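Enquirer: Just to be clear, the model below is a prediction. Sequence and coordinates:
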Amino acid sequence: MEHFQRAENILLTVLEEVNAIDPRFLVDYSRNLEAFEFALCSSEDEVTVEVPLWLNGDDLLMKEGSGHWSQSGRGTSRHYPVSDFCYLGVPKEGAGLENWTSKDVFSTADSAECSGYIVPGKVLRLLRELIVAAIVHCKHQFLIQPGDLSAERLKEESMQLPLLVSSGWKIIQFNLIPVVKRTQANLKLSSSRWRERGFPEGSLSRVTQGVDFIPATYHHWRYSTNRPVVRLLHIMGTMEGHRLDSLRLLDQVNSEDWREEGKKRGLSFKHLEMVLLWATELFPSPEDWEELEGSIYRLLVILLCSLATKNLPHFLRPEENLFQEEDLDLTTLYHKVEGFASTPQRFLKFHFTPMGHNNLQQKDMGIQALLQLPAKNSSYWDTAFFDVLLSKFQVYRIQDKQRLSAMSNTLLKAKKAVHDQS
């Protein structure tokens, strides 16, 4: 963490100079969530940093975009639903927004309600120019030293601005994103996300109060779930059990054994975060997380199911598939994860299973056929179905009679469904 704080201080020095040049860009000093996420992740050296804009987002007019849009960059393509996209307009009678109607960030429009729109593409371009100017100033004033940071990746055209900063230990990539904050609206969630099973009561409503908007395309902003997700992880860190331990271990295995091409291609830490969020909801009992081995398999059965069906739903926006990326070889990843689930002792530097533990035979257990069921019937995406998978991996030790009964009923239903398909 000392190394992270050193890199963070260099970044803050640059952002303070950005603010001095153009006060419309603020410096957010509350970095505890970014530091927390960075400490969890051992495989990646990227941190998302929001740069708040100096305006009251509640004063802006929202107009939803249209169609489905894709965001591309670094070989990946993510598709976002129409409800995520919007324009942010400045009302004709808006007070206190004069600084946001200049040509460097604004585009006029013929509208009865607003004088025009704040254009995220222009905001990104301006912030990029300000960062370069701030770096030059800081170097001339010896506020940062040679080798402290590199702005070479700022030339890339994307919806974030990568800045490479030396921590004295390794290079950390801070991805800077301008953000407009609104407090009078909640993040749009699917109704099913309000069950709050597995989380302390009120968790979802707390983390989704207010909305952050970040650039999606040159003209459009979109809802951001970055902070709500990390806040949920932070809440899990206060709960008893091995949830975060499981995430750390699978992140390490992913980095060492599941990723390809210089450790850049494959599952990301964000994917594993989402798997943990689903596992926390689908396995709500504290008993589910008492043992490290069982905790890890709770993540594994959800990950295997997602890879088999080629669909990892976003926890807060289930209509968004996080596997809609062009460079993910999901079939190869499935076999790698399946190999770990069958014989974890081959991949670990320490063992949490008895040395005499029999290797599991996947084909005999019929797991591959079972894993396909949620793609054909969404009702299988439930605790009872994943309890069935846990029992197949011989790590199901729950004594709750209701769960045992539900699992038994689901197993009979699943066997019939698999038989009908064969």
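Expert: Alright, I've got the coordinates. Numbering: from 1, shown residues only.

Enquirer: from here on, contacts and neighbour counts on C-alpha atoms
Expert: Fine.

Enquirer: What is the burial count for residue 26?
Expert: Counted with other CA atoms under 10 Å, the neighbours of residue 26 add up to 19.

Enquirer: you'd agree it is up against residue 51?
Expert: Yes: counting by CA atoms under 8 Å, residue 26 does reach residue 51; the two are 6.3 Å apart.

Enquirer: Where do the helices of the stretch 151-300 of the chain begin and end?
Expert: Remark: helices assigned in the stretch 151-300 of the chain by DSSP state H, counting those that start in this stretch are 203-207, 226-236, 243-253, 269-282, 292-309.

Enquirer: Tell me which residue is most central in the chain.
Expert: Centroid-nearest residue in the chain: residue 270, 4.1 Å away (criterion: CA atoms, centre = their mean).

Enquirer: Kindly provide the distance from the closest residue to residue 73 other than its chain neighbours to residue 34.
Expert: In this structure, residue 73 finds its nearest non-sequential neighbour in residue 158, 6.1 Å apart by CA to CA, 6 or more residues apart in numbering. Distance of residue 158 to residue 34, computed by CA to CA, to the nearest Å: 21 Å.

Enquirer: Comparison target below:
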Amino acid sequence: MLDDNLAQYFWVCWVGAALSYVSASPGWMGPWLLYQIVSEPPKQWVFQNHLALFQLFGRETQSVLCLWNFTQLAAPPTRHLLQPSHPFPSYFPDVSRCHLHHSRRSLDNSFLAMAVKVSHWHNYLRVILSREDQRMEHFQRAENILLTVLEEVNAIDPRFLVDYSRNLEAFEFALCSSEDEVTVEVPLWLNGDDLLMKEGSGHWSQSGRGTSRHYPVSDFCYLGVPKEGAGLENWTSKDVFSTADSAECSGYIVPGKVLRLLRELIVAAIVHCKHQFLIQPGDLSAERLKEESMQLPLLVSSGWKIIQFNLIPVVKRTQANLKLSSSRWRERGFPEGSLSRVTQGVDFIPATYHHWRYSTNRPVVRLLHIMGTMEGHRLDSLRLLDQVNSEDWREEGKKRGLSFKHLEMVLLWATELFPSPEDWEELEGSIYRLLVILLCSLATKNLPHFLRPEENLFQEEDLDLTTLYHKVEGFASTPQRFLKFHFTPMGHNNLQQKDMGIQALLQLPAKNSSYWDTAFFDVLLSKFQVYRIQDKQRLSAMSNTLLKAKKAVHDQS
């Protein structure tokens, strides 16, 4: 029996060929071939999504409509697939009263106007969403293999725990369709609240190996073991500990040593699991463990694709809160108390060989999870731009470019800067709220971290921000050109992009931080003609900001 993925692939190829045949074949032969294919489809998924698929893949709309009309009129075996919850009948009236003697042209013309109502944005999103269940299956298969190895690590050295609560990691992996990497925390068996935290200085932060990039030095710290500390004896051995001459502590837990020990344990666990046939040949590759970095990458096969799990040892302190700048306690756009809830407890992960640092990964994903419970198209906008980024904004065949983490941060800022539910009612308008913030960040070469605004996520990144800006601006100007999936490299046409006077405006936040506000981004939305807010106060603030911005641009020129 064919694998489901392979069956889907052949099904798409067959129907694609049939569509091409319909456009070239006169009379009854083309519709007859379509009927033979759709009457007993091997996979309901493709049939239920065929309209979106073929519009996105560039097939002729008339041929697609012909397929829809014909299967409704002449294929009773497939009628059970069209349940009331099916998305497409809302765009098409009941055609059961039509007669088969109507010509193909009359059928196509009757539905052509209604097909225009089907948004390209929604079709593109529909295909992305159809993949999420499959990605979750891949994640679960690979996760089972990883947990087998981590359980053996724990059996060899109980100081490294197995965290079975992977809901947030699975949630983020399903959201991100363009990347197959997952950050996995390996908790250490100790009470982080019993450790002494000593902040690192600028001099210390540059010492050691594998220094983390673009993290504030103030985030770096030592984690010391108190001289009178009880229950920490297991963490004073040479394999993870370094003694120190201090009145308060006997020494420090060294993250570089912890990483080295965990790397050795993982290799030993993989060897044991293979000997005991707990994992199969080809399930897992430890080749990248040789790399010197602050995380341990394991390549795990899900049966169809390879998922990279980046293992990071973590020390948890439950009685502390993540250190935030004062401006981050403005909770516009989020349910009340969200920021305080997600920042309860602190995770420390390796920053350099000698230093730990605060981790913001879990609070960020928890905020995304909260946004998933809110009405509107926030997460849909993230899904769609992530796919466009993968298809069109990255360099061909390379991973260089914007990452999913960058787009996550843009969404968090958009949620705060556009707090009204009205901002997120329409998919197109929601996407442009992310686009204006992304364009501004690229133009000013500064994407501030949502929880730590003093941290620039573009700093020291190997990114061509000027080229990226032009790609994103091209998409914002003519999105319909990009809302297709590409099976072959897409040619980059030198289309003349609309200026609309936004390039000078986008530079203003770099010179005056007061422009990083809702009114300024409302001005940018109006430039793209997607501003439909009726709130009088916001309209007035936007008008005032526009006058102020025009004056500032005029003074600079």
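Expert: Arrived safely, thanks for sending. Quick caveat: nothing in here was measured; it's all calculated off a predicted structure.

Enquirer: Quick one: map the residue nearest to the centre of structure 1 onto structure 2.
Expert: Using sequence alignment, the partner of residue 270 of structure 1 in structure 2 is residue 405.

Enquirer: For residue 384 of structure 1, find the nearest of the helices of the stretch 151-300 of structure 1.
Expert: Residue 384 of structure 1 sits nearest to helix 269-282 of all the helices of the stretch 151-300 of structure 1, at 8.7 Å, using CA to CA.

Enquirer: tell me what the closest one is packed against?
Expert: Contacts defined by 3 or more CA pairs under 8 Å, 6 or more residues apart in numbering; DSSP states H and E place helix 269-282 of structure 1 against helix 226-236, helix 243-253, helix 292-309.

Enquirer: mean distance, it to its aligned residues in structure 2?
Expert: In the superposition against structure 2, helix 269-282 of structure 1 averages 0.4 Å from its aligned positions (mean CA distance after the TM-score superposition for structure 1).

Enquirer: and that helix with helix 292-309, angle?
Expert: Per axes from the mean of the first three to the mean of the last three CA atoms, to 10 degrees, the angle that helix 269-282 of structure 1 makes with helix 292-309 is 110 degrees.

Enquirer: what's the spacing between helix 269-282 of structure 1 and its chain's center?
Expert: Relative to its chain's centre, helix 269-282 of structure 1 lies at 9 Å (CA atoms, centre = their mean, to the nearest Å).

Enquirer: what's in contact with that helix?
Expert: Here helix 269-282 of structure 1 makes contact (CA atoms under 8 Å, 6 or more residues apart in numbering) with 41, 43-44, 196-199, 232-233, 243, 247, 250-251, 298-299, 302-303, 312, 314-315, 322, 382-383.

Enquirer: what does stretch 265-275 of structure 2 give?
Expert: Here stretch 265-275 of structure 2 makes contact (CA under 8 Å, 6+ apart) with 148, 149, 150, 152, 153, 156, 157, 279, 280, 281, 286.

Enquirer: what about the fifth one, helix or strand, and which?
Expert: Here residue 153 of structure 2 sits within helix 132-156, counting by DSSP states H and E.

Enquirer: check the fit of the very next helix or strand once past that helix onto structure 1 and give the mean distance.
Expert: Sequence-wise, the next helix or strand downstream of helix 132-156 of structure 2 (DSSP H and E) is helix 167-175. Following the fit onto structure 1, the mean deviation recorded for helix 167-175 of structure 2 is 0.2 Å by mean CA distance after the TM-score superposition for structure 1.
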